[in-house]
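Asks: No sequence on hand, only this structure:
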């Protein structure tokens, strides 16, 4: 993975983007500290899909994943009842 100081990434953004598309993820640093990574959109979509399975994947999975389907209890705030009389 190539490392780009933020100043270079800004000044040569087109080259930065081309490097990402040709070589893969590119690291951006700010004052020598890793700050961000530019990745191709296909990689981003793959990571997003892997992070949160679809409903179809949950239903077809061998193991039960109840924690994904049932919201945590006690987190819903209810409105105060309105007096209609």
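Replies: The structure has been received and is ready for your questions. On a predicted model such as this, the values are computed, not experimentally measured, just so you know.

Asks: contacts, neighbours, all on C-alpha from now
Replies: Noted.

Asks: buried set for the helix or strand that contains residue 14?
Replies: Secondary structure assignment for residue 14, by DSSP states H and E: helix 13-23. Buried positions in helix 13-23, judged by neighbour count with 16 or more other Cα atoms under 10 Å: 16, 17, 19, 20, 21.

Asks: putting a second one here so we can go through both:
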């Protein structure tokens, strides 16, 4: 069984099961899509690619400090509405 005829990065569940070693080998260089009922279901990527994509890139504080809005004179004012009545 071969990858789906429309490209060499897509596999049906049946073909991926039959050729799992090949799916894994190809995923080392290019993500491999496994389809179910003709629709993309999962993507197999190398462990290196997964780690790269999920690695934390700095802290929230660093992200906010690098914001293009830092230093902008935004008028952010909290509304002073009365609390709502929760009694039944």
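Replies: Cool, got the structure. Keep in mind it's a predicted model, so treat the numbers as computed, not measured.

Asks: coming back round to it: show me what counts as buried in whichever helix or strand comes after the helix holding residue 14 of the first structure.
Replies: Counting by DSSP H and E, the next helix or strand C-terminal to helix 13-23 of the first structure is strand 26-30. Residues 26, 27, 28, 29 are the ones in strand 26-30 of the first structure that count as buried (16+ other Cα under 10 Å).

Asks: could you check the angle helix 13-23 makes with strand 26-30 of the first structure?
Replies: Strand 26-30 of the first structure runs at 140 degrees relative to helix 13-23, counting by axes from the mean of the first three to the mean of the last three Cα atoms, to 10 degrees.

Asks: how far apart are the helix or strand just after strand 26-30 of the first structure and its match in the second structure?
Replies: Downstream of strand 26-30 of the first structure, the next assigned helix or strand under DSSP H and E is strand 33-38. Once the two are superposed, strand 33-38 of the first structure sits an average of 0.4 Å from its aligned residues in the second structure (mean Cα distance after the TM-score superposition for the first structure).
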